[in-house]
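1. Model the structure of this input:
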Amino acid sequence: MKAILKTLAETLHRADPSVDFAFRFWDGDEVRFGKHPRFTLHFRSEASGRSLMAQRFFGFGEAYTSGEIEVEGDLRELLRLGLNINFDNLVPGFLDTIRGIRAYLKTRGTPGGAKKNIAHHYDRGDEFYRLYLDETLTYSCAYFKDLAEPLEQAQLNKYDHIARKLMLKPGERLLDIGCGWGGMLIHAARNYGITGVGNTLSENQCRYATRKLKELGLDRQVSVVLKDYRSLKGEFDKFVSIGMFEHVGREYIPAFMKKVASLLRKGGLGLLHTIGFERVLKGKSWHETYIFPGNYIPRIDEVLHQMGRVGFSTIDVENLRLHYAYTLDRWIENYERNEEKIRRMFGDAFARMWKLYLYSSSAGFKYGDNRVFQFLFSNGLNNDLPITREFVYSDDDR
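-> This is a model prediction of the structure:
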């Protein structure tokens, strides 16, 4: 096993010879590349090495969470080199296939299954999320006009970027599917005078958002309901969904689009903000199993195809590119400042798992296949829109 791991180390070195690093094994033996390692990957047992080689990032994630693998130094550099060799995108083996089938059966996005999946990730208490999110409790990609600006401002930038795309006007009814802690609804009500409804399956988020709206005196304009999107009713002028679509599940994408089409008035504008890929990825990921059960990241062509099937007219598609990596890096800074507190709250294994989730997500947006898209569309043809993008960007200070 040690010889195989040394071969892996040589492969990482070839991927970028400029990076000094080391592998340290369970018996104290060590292999080094360069004099000043940016990171040292420490295998505390032979089993942890076998797990890594047999299950790739999935095995690495399990061993890192349990403490059987330690990373001393720069975890980002290790993850970057791993992505450079596409270590986790190999053809899935038998274990991956069996795991994928089991996970699918346990975490399907049925109304009951979706609620359990959301509770697994989001119902850990506001105190926890306050430790690494910003004051708005926004849990999605921010929009940085200046990398020196605070995270909270970048999140407000994102909400305004979306509001301008949707051309929100006073009195319009806005539907926010998967509204989280209510940040978009609050911004739209305060700054654009809309009325509207948001939904979430998280009891924790619903309680917080309802209380916050009342505190701000906005509860007569907008409300948040604890409902599955499939049970929503009404007609709305505008639609938005930010970071919820990843939880729908592949088999339910057609039903999601059909439901949105039934709620958005003809000619009404919608914006779907979602993580996405540009190609097919293989295997069942560690993130899907331990962080976001029931998660499915769609390809851009899948989204456009399903929009077309229900009669949506695509107006604009924007790739926010590195904005999510910058967002995650801010979350990581906040997380590490509070890591000991998180460890006391949830235990060492959880603290390590969540840290790896944040770091690996950042690496995925910087060096891997992760993207975040904003799809602007209308429900049927709408020729009354401006013919350029100036209505989105004209007042920006860039």
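2. alpha carbons only for contacts and neighbour counts from here, please
-> OK.
3. Which residue ranges of the stretch 151-300 of the chain form helices?
-> Using DSSP state H, counting those that start in this stretch, the helices assigned to the stretch 151-300 of the chain run over residues 151-166, 183-192, 203-215, 253-263, 286-290, 300-309.
4. and the longest one, what other elements does it pack with?
-> Contact partners of helix 151-166 among helices and strands, from 3 or more Cα pairs under 8 Å, 6 or more residues apart in numbering; DSSP states H and E: helix 183-192, strand 264-276, helix 390-393.
5. What of the shortest one?
-> Taking 3+ Cα pairs under 8 Å, 6+ apart as contact, the helices and strands that helix 286-290 lies on are helix 46-66.
6. Could you also give me the structure for this next sequence, so I can compare it with the first?
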Amino acid sequence: MNRLLADYLSKSLKKGSLELVDAKGTVYRFGDGTGQHVRARFTSKSAERGVVLNPELKLGEAFMDGGLVLDQGSIYDFLEVVLQNMGGTGRAWWWRVIYHFRVWTRRFRQWNTPFRSRQNVAHHYDLDGRLYSLFLDSDQQYSCAYFETPDSSLEEAQLAKKRHLAAKLALAPGQRVLDIGSGWGGLGLYLASRADIDVTGVTLSEEQHKVSNARAQEQDLAHRARFLLQDYRSLKPKFDRIISVGMFEHVGVGHFSEYFEKARDLLADDGVMVLHSIGRFDMPGETNSWIQKYIFPGGYIPSLSEVLPAIEKAGLKVTDIEILRLHYAETLRAWRERFMARRDEALALYDEAFCRMWEFYLAASETAFRYQDMMIFQIQLVRDQNALPLTRDYIWQAEEALRRRDQAGQRPSLKIAGE
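-> Model prediction:
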């Protein structure tokens, strides 16, 4: 094994049990022998050399193409034993050079014009719809769930997420609500079914646009909920409420001011906006290069120190911030377990390399939330501080009222194209 890698791992991996076999067949052992035993093997010198030089990109690629094989344990187990020792800052000096160069050049990769944004969205969200049905809940919620109890199911936690967000909007009859990045329509349809409001959702995904409007028709909500294949930046009307879940991660750091200035222009004078996004606990950084290339091109996970100045400059006021710490780790664990249980069905849709890519994506994302300082923030925004009640009691009251309505009846599950 490359001496640099061997020395680095021996100094860094103090806990756990990792057995790593190099391309020559030599076995190296790291950790204190506790916990899940993991045995990984390089099948080629090129895979080993790539991981040494640029692990953020080449580790995932090696797993995808068979250059790294897990003989004992899973790729999640491998990432867990490595990252729980290294955390978010344990990089060798030559890896730090690559990382800082990427931070310096990140605006170029995140230059998300309307055209590039549509291309980026199609890369991930216009995959075969049946893939997502393998691991998401029945409402196709592709964002962090809200686990009210440790034993909540994924279905319960995703419903609780919608309820929690709806309560923060302080909805009232007759309001016009905008959902920026509306996905497969689940949140917009939930709002339309639970309150006497009018919902407009916007998405850049052709697949999501088609499915969302079909669902509105199926649920007899098309008169109160419609979904547009349109960039939010081209919208003109004013809205009483704006909700955005899991979309801000695709905006890009160079477009933060543009995003909040447009949100301000779309929000009524007495309006309320709630932004739900992945964030980082630590200082500003850069998107993992493997995630950038294979999963979310143009994406970026911001720190609050990058987001709040853009909000202030846009003339919006922050009225509430909530941090969800391990909720997404639990969500991703549920997704990963559900995907692996139905992996053969994914293989029928795509190939082995794709299935390994998706497994690595879910495992790497979960470990990022457990060990690399990722979290979720929900920020409530207004133009006028008098737009909301004086205390936060209205949130709990609205949430309880919605809980009673949720318990009163089940909503129709989502039908995906091809099912």
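7. Post the TM-score for the overlay when you can.
-> TM-score for the superposed chains, counting by TM-score structural alignment, normalised by the length of the first structure: 0.92, backed by 393 aligned residues with a Cα RMSD of 2.3 Å.
8. Let me know which of the helices and strands packed on helix 151-166 of the first structure is the nearest to Asp301 of the first structure.
-> When those are compared by Cα to Cα, strand 264-276 sits nearest Asp301 of the first structure, at 9.7 Å.
9. residue boundaries of the strands in the second structure?
-> In the second structure, the segments counted as strands under DSSP state E are 17-21, 27-31, 37-42, 68-72, 176-180, 198-203, 225-229, 239-245, 267-280, 317-324, 374-382.
10. Of these, which is nearest Pro302 of the second structure?
-> Nearest of the strands of the second structure (Cα to Cα): strand 267-280, 5.1 Å.
11. between the closest one and strand 317-324, how many degrees?
-> If you take axes from the mean of the first three to the mean of the last three Cα atoms, to 10 degrees, strand 267-280 of the second structure sits at 30 degrees to strand 317-324.
12. give me the stretch of the first structure that strand 267-280 of the second structure matches.
-> Using TM-score structural alignment, strand 267-280 of the second structure corresponds to residues 264-277 of the first structure.
13. residues contacting the aligned partner of Pro297 of the second structure in the first structure?
-> The alignment partner of Pro297 of the second structure in the first structure, by TM-score structural alignment, is Pro293. Contacts for Pro293 of the first structure (Cα atoms under 8 Å, 6 or more residues apart in numbering) come out as 103, 107, 117, 120, 287.
14. Return the members of those classed as buried.
-> 103, 107, 117, 287 (16 or more other Cα atoms under 10 Å).
15. closest to Ile253 of the first structure among the residues you listed?
-> Nearest to Ile253 of the first structure among these, with distances taken as Cα to Cα, is Thr107, at 15.2 Å.
16. Burial-wise, tell me which of the helices and strands packed on helix 151-166 of the first structure comes out on top.
-> Ranked by mean neighbour count, those are led by strand 264-276 with a mean of 23 (mean count of other Cα atoms under 10 Å).
17. what does that one contact?
-> Defining contact as Cα under 8 Å, 6+ apart, one finds that strand 264-276 of the first structure is touched by 162, 165-166, 235-246, 297-300, 370-382.
18. Swap in 7 Å and give it another go.
-> Applying Cα atoms under 7 Å, 6 or more residues apart in numbering, the contact partners of strand 264-276 of the first structure are 166, 235-243, 245-246, 297-300, 370-382.
19. List buried residues within those residues.
-> Here, 16+ other Cα under 10 Å leaves 166, 235-243, 245-246, 297-300, 370-380 buried among these.
20. Reformat the strands of the second structure as JSON lines; add distance to Lys58 of the second structure.
-> As requested, those are exported to JSON lines (distance: least, Cα to Cα, whole Å):
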{"stretch": "strand 17-21", "distance to Lys58 of the second structure": "16"}
{"stretch": "strand 27-31", "distance to Lys58 of the second structure": "20"}
{"stretch": "strand 37-42", "distance to Lys58 of the second structure": "12"}
{"stretch": "strand 68-72", "distance to Lys58 of the second structure": "10"}
{"stretch": "strand 176-180", "distance to Lys58 of the second structure": "34"}
{"stretch": "strand 198-203", "distance to Lys58 of the second structure": "32"}
{"stretch": "strand 225-229", "distance to Lys58 of the second structure": "35"}
{"stretch": "strand 239-245", "distance to Lys58 of the second structure": "31"}
{"stretch": "strand 267-280", "distance to Lys58 of the second structure": "23"}
{"stretch": "strand 317-324", "distance to Lys58 of the second structure": "30"}
{"stretch": "strand 374-382", "distance to Lys58 of the second structure": "22"}
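21. right, and these - which one's nearest Phe339 of the second structure?
-> It is, among the strands of the second structure and with distance given as Cα to Cα, strand 68-72, at 18.1 Å.
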